[in-house]
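# what follows is a protein structure lacking sequence information:
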């Protein structure tokens, strides 16, 4: 079931316009991540041809932060009436696994097969069985063979899903409480984790990863959802100002220290998402409709775009005139990745999700007071 269907089923009176705004936000977040990787790859092409490429000077990974704030908002907004109800935690987790796992596992398997059969195509070796298993199970592990030490799965962009899964499990763990109390407890848990990371100098891999300050950005989205449920709304001028301030802040502050990321990048991301979540519905113009479709496909775009860019790189190096500007190459990467994500979403992600949701509902009929589910996960950015 898609994010749009989830929200509309739970909140038919307000879900559609709200989702349209957030899907545009998702499209923006995904495109920024793709842009960053396209510009980086343009630098790789330049190096292989012995020329220079200046890049943009912007850390485009801020799209991940936008995804995390959106995720926190959607999970609470859609599941708000499920809190403090029997069995709601398992239903929530089941829906999230069905929504996130199939495409991620499919693309991870493709990476694994390529790495085993054609290892020369990968910049980093596949790694041990334990590392591969951890990649499938959303357990953070160090990536062996990387030029710079990093905690990344086999499908590198899945690092954001490791945070998403932490958030899902933590949120499910407090669902036995009413929603406001649950978010308050979740806040205490996340704040304690981040505090312990620095005061205790945590070095254990998983604990160090899961206590990163970036997890606080999920809480920002949670509180934004509570604000909307409480009736907060923004008029058009205020929403435009908030969105502009958010985008400006993201562009200006995306390169700060990791421990300050929730302030330097998370808060501007919150401003942008708040403009979408609390502001009026966007007009139904052709660019808006395309952005909404791209937002629907943002998870597919986030996870699949490195494969598209890597393929386009080899084509460019073989057939493109060396005099052609590499800005054109970066633009083609963004366009190709975006167009490729739409059929992946329509032909694989959406039908597989619907099939699995239908089978899960057929095996275990949910009680009448269960909610419909939850929205689409980034990242990072983002992958998603």
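Ah, there it is. Everything numeric here is computed off the predicted structure, so don't read it as measured data.

# contacts, neighbours, all on C-alpha from now
OK.

# so how far is residue 24 from residue 107?
Distance, residue 107 to residue 24, using C-alpha to C-alpha, to the nearest Å: 25 Å.

# then residue 284?
Residue 284 is 12 Å from residue 24, by C-alpha to C-alpha.

# picking up where we left off before, more neighbours, residue 107 and residue 24?
residue 24 (24 against 17; other C-alpha atoms under 10 Å).

# I'd like to know which elements the helix or strand that contains the more buried one is packed against.
If you go by DSSP states H and E, residue 24 is part of helix 15-48. Counting contacts by 3 or more C-alpha pairs under 8 Å, 6 or more residues apart in numbering; DSSP states H and E, helix 15-48 is packed against helix 3-10, helix 62-79, helix 267-278, helix 286-296, helix 298-319, helix 326-344.

# please compare the first structure with the one that follows:
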């Protein structure tokens, strides 16, 4: 009982220490966005659901319903553009500082779970063996086909690509590099669409989803220019912002049923951008939630993103072992997200946070000399 209590207190202390945007309490800190934290969480769970195809099928759910959750990927990328612009802020950061922070945040945990996924696929699942060449290419963020070893992380390869683009343009202009990067991302997407080149690496690095980054940056620019939408009375402005949120959400829900063949940037990128624009506008108008739980879980979204595949694999294995039980599959549609949450919280508190802190101290940037 004593050890259980100590463990509970220790865990709660870590949660209390990590959930809160404490820096937002200081005079020097940039603004902390509350509503976008909820969107981060929604996008993470939507991505987790989209990879539960086997469970959803066994539960006899219409595949079109599952397809609704594809909005999570575009919302994730639009949010990445918005939050990257927020981190860089008005004055920007040097290329070295920005890239160091991104590498420490992204790479070690990604490498660890990619190796784990390789071991699971080769020695636990056995039906999907992967050669070492694919592992090494995945670890190097090089696309060799549609998906890396840990296939939900294909969008992470796009994020790393965009991070390198930003770093390059930060060398050109610290203040405006982020906006040059957005323009270049649109250019890359257009080049991929019009060139006719079929090389898989070129096709991957010119994915139209790059435009979502640019849309997120544009939204940050609008938000950073002052309260919006327009100069309407408060009630009118709230109504317009709420309508933007509703329109974006409804468009994403209706897409699989009414316009499934519409280009992704139109069918999902623009609606998710409108959704983000509306939620940011609502926050600027004073309509937001500063939920302690949401803020903490939003910090765990990278861990959710990396770990949900393992929970989904176990869920599909359980359904297969049960002979395709619809009842078990239905239960797992509710249980799996809870399991993903528990696993990701543990990974965040006992893996991501200490690892990031250790590497930040071990490899301090030029702005912070080692003690």
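The structure has been received and is ready for your questions. Since the model is a prediction, treat every value here as computed from it, not as a measurement.

# now the equivalent of residue 293 of the first structure over in the second structure. Nearest residue, chain neighbours left out?
Using TM-score structural alignment, the equivalent of residue 293 of the first structure in the second structure is residue 296. Sequence neighbours aside, residue 19 is the residue nearest to residue 296 of the second structure in space, at 3.8 Å (criterion: C-alpha to C-alpha, 6 or more residues apart in numbering).

# now swap in residue 324 of the second structure and tell me
Closest residue to residue 324 of the second structure apart from its sequence neighbours, by C-alpha to C-alpha, 6+ apart: residue 58 at 5.6 Å.

# give me the number of residues near the one you found?
With other C-alpha under 10 Å as criterion, residue 58 of the second structure counts 19.

# check contacts around it.
By C-alpha atoms under 8 Å, 6 or more residues apart in numbering, the contact list for residue 58 of the second structure reads 319, 324, 325, 326, 329.

# hmm, 7 Å instead?
324, 325, 326, 329 (C-alpha atoms under 7 Å, 6 or more residues apart in numbering).

# same check on residue 335 of the first structure?
So residue 335 of the first structure contacts nothing (C-alpha under 7 Å, 6+ apart).

# measure residue 287 of the second structure to residue 241 of the second structure for me?
Using C-alpha to C-alpha, residue 287 of the second structure is found at 10 Å from residue 241 of the second structure.

# residue 311 of the second structure too?
For residue 311 of the second structure, the distance to residue 241 of the second structure - C-alpha to C-alpha - is 36 Å.

# who has more neighbours out of those two?
Between residue 311 of the second structure and residue 241, residue 241 has the larger neighbour count (other C-alpha under 10 Å), namely 25 against 18.

# which one in the second structure is aligned with residue 329 of the first structure?
Per TM-score structural alignment, residue 329 of the first structure is aligned with residue 332.

# number of residues surrounding that match?
Using other C-alpha under 10 Å, residue 332 of the second structure has 22 neighbouring residues.

# so who does it touch?
Counting by C-alpha under 7 Å, 6+ apart, residue 332 of the second structure touches residue 315.

# give me that answer again for 10 Å
Residues in contact with residue 332 of the second structure (C-alpha atoms under 10 Å, 6 or more residues apart in numbering) are 52, 55, 56, 59, 312, 315, 316, 318, 319, 326, 338, 339.

# tell me the buried residues within the residues you listed.
52, 55, 56, 59, 312, 315, 316, 318, 319, 326 (16 or more other C-alpha atoms under 10 Å).

# widest-spaced pair of those?
312 and 326 (15.9 Å; C-alpha to C-alpha).

# wait, what's in contact with the most centrally placed residue in the second structure?
By C-alpha atoms, centre = their mean, the second structure has its centre lying nearest to residue 76, at 4.1 Å. Neighbouring residues of residue 76 of the second structure by C-alpha under 10 Å, 6+ apart: 39-44, 46-47, 82, 155, 212-213, 216, 272, 301.

# what's the match for it in the first structure?
Counting by TM-score structural alignment, residue 76 of the second structure lines up with residue 67 in the first structure.

# how much space is there between its match and residue 321 of the first structure?
37 Å.

# next: residue 176 of the first structure.
In this view, residue 176 of the first structure and residue 321 of the first structure are 61 Å apart by C-alpha to C-alpha.

# what about those two, which has more around it?
Ranked by neighbour count (other C-alpha under 10 Å), residue 176 of the first structure and residue 321 place residue 176 first, with 18 against 9.

# on that earlier part again, how near is the match of residue 293 of the first structure to residue 14 of the second structure?
Residue 296 of the second structure is 11 Å from residue 14 of the second structure, where distance means C-alpha to C-alpha.

# and what of residue 247 of the second structure?
38 Å.

# if you count what's nearby, which of the two comes out ahead?
Neighbour count, other C-alpha under 10 Å: between residue 247 of the second structure and residue 14, residue 247 has more, with 17 against 14.

# show me the contacts for the aligned residue in the first structure for the more buried one.
Using TM-score structural alignment as the criterion, residue 247 of the second structure maps onto residue 245 of the first structure. Residues near residue 245 of the first structure by C-alpha under 10 Å, 6+ apart: 239, 251, 268, 269, 271, 272, 275.
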